[in-house]
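1. Based on what follows, work out the 3D shape:
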Amino acid sequence: MGIKKAIFLTVAGLFAIALSQFPEFQQQYKQRLGGTLDELNRQVAALDIRASDAGMERYDYIRHFLDNSDMVIQSEGQNLSNMLGRRVSVQKAIDEMDNARAHELLFTMLLRLDTATAQATLENYRPAIPVTVSGFVHALFGFVVGYLLIGYVSLLVPRRRVQSSWSGQDN
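-> Purely as a prediction, here's the structure:
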């Protein structure tokens, strides 16, 4: 096997290994999002109880905060509103990942990526051996991307003819 082919296969193999880990990363990321959603649901349930105790519906309760002239109370209303928006966003991200096919999952996740959750997932990530169809699909995709990338890079590198010092022939 020539050195060029070995380099191509090595780079492609490394990309395959890296992308084969995506399903495991996605699973750990989704578990963290699920925990976030569970906590947001608990907070919204507590908000609903507070609103009910005040004789109001959830959105009327929040509007009461937002319409207040006291900036501290307005800020609390904005925080409550942001919490509801985050809950919707996290739920939508989970739903879309649940409904994505193996070949769509990477792009689906990237479209709704929660960077703070992804960073926390990456910091605590534990690799796994991919034994699923999704792992195989991502490994194959990684191999193809790596192979094409190294091919593209090799086209950009100027070719030089190297004179062998011992044979006097070109390699």
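
2. CA atoms for contacts and neighbours, from now on please.
-> Will do.

3. For this protein, which segments count as helices?
-> 3-20, 22-53, 58-66, 71-99, 105-111, 115-123, 133-156 (DSSP state H).

4. Redo these as TSV? Include mean neighbour count.
-> Converted to TSV, the helices of the chain look like this (neighbours: other Cα atoms under 10 Å):
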stretch	mean neighbour count
helix 3-20	18
helix 22-53	16
helix 58-66	17
helix 71-99	16
helix 105-111	15
helix 115-123	13
helix 133-156	18
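
5. how close does the closest residue in space to Tyr147 that isn't next to it in sequence sit to Ala18?
-> Leaving aside its sequence neighbours, Tyr147 sits nearest to Ala12 (Cα to Cα, 6 or more residues apart in numbering; 4.6 Å). Counting by Cα to Cα, to the nearest Å, the separation of Ala12 from Ala18 is 10 Å.

6. want to put them side by side, so please do this one too:
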Amino acid sequence: MSRIVRIVAFGCGLCGGIIASQGPEYAQQYRQRLGGAIDELRQVITRFEADAQASGETRESAIVRLRSNTDDFVSRQGAAMQANVERLRNLEIHRETMMQAGPFARVALMARDGDRDVMEAVYRDF
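-> You can find the predicted model right below:
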């Protein structure tokens, strides 16, 4: 029985060591990609807002107009833009929370509240 406990303890210690050594670096790369995702979404939304303004609309009214369109494709574009706006807001809040946390708290925040798309991209390159 004590041999099994030692094996489990060794495995847990090994996992803890890996997380302690690689977690902060992974979180750093995650934050960098998070910033890139935020910058890209801002550009998409800024272009959309400029198009909406040129048509005499606000961002919100343009999204409503698109979403209420009977053409399924156009309606889906409105839903996609609404999702972009919401994702940008969530990513900005998440990044601000991470910037205020310490290195190991960032790992926990990333694991708990992280953006899955960004985390998968970091994992592929890590």
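
7. Next, show the common contact partners of Ala12 and Ala18 of the first structure.
-> Gly142 (Cα atoms under 8 Å, 6 or more residues apart in numbering).

8. Stretch 4-14 of the second structure: how far from the chain's middle?
-> Computed by Cα atoms, centre = their mean, to the nearest Å, the chain-centroid distance of stretch 4-14 of the second structure equals 34 Å.

9. Just list the residues touching the closest residue to Gln53 of the second structure other than its chain neighbours, thanks.
-> Leaving aside its sequence neighbours, Gln53 of the second structure sits nearest to Arg59 (Cα to Cα, 6+ apart; 7.7 Å). Residues in contact with Arg59 of the second structure (Cα under 8 Å, 6+ apart) are Phe48, Glu49, Ala52, Gln53.

10. Swap in 10 Å and give it another go.
-> Ile45, Thr46, Phe48, Glu49, Ala50, Asp51, Ala52, Gln53, Arg65, Met81, Gln82, Val85 (Cα atoms under 10 Å, 6 or more residues apart in numbering).

11. do the same with Arg65 of the second structure
-> Per Cα under 10 Å, 6+ apart, neighbours of Arg65 of the second structure: Glu57, Arg59, Val74, Ser75, Gly78.

12. For the residue nearest to Gln53 of the second structure, give its distance to Asn69 of the second structure.
-> 16 Å.

13. Would you confirm that Arg106 of the second structure contacts Gln29?
-> No: between Arg106 of the second structure and Gln29 there is no contact under Cα atoms under 10 Å: 11.5 Å.

14. Spell out which residues are contacts of both of the two.
-> What both Arg106 of the second structure and Gln29 touch, as defined by Cα under 10 Å, 6+ apart, is the set Gly23.

15. contacting residues for the residue nearest to Leu80 of the first structure when sequence neighbours are not counted?
-> Of all residues not flanking Leu80 of the first structure in the chain, Ile62 sits nearest, at 6.8 Å (Cα to Cα, 6+ apart). By Cα under 10 Å, 6+ apart, Ile62 of the first structure lies in contact with Leu47, Ala51, Met56, Gln74, Glu76, Gly77, Gln78, Asn79, Leu80, Ser81.

16. circling back: could the contacts of Arg65 of the second structure go into TSV alongside distance to Glu25 of the second structure?
-> Listed next are the contacts of Arg65 of the second structure as TSV, based on distance: Cα to Cα, whole Å:
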residue	distance to Glu25 of the second structure
Glu57	44
Arg59	37
Val74	42
Ser75	41
Gly78	37
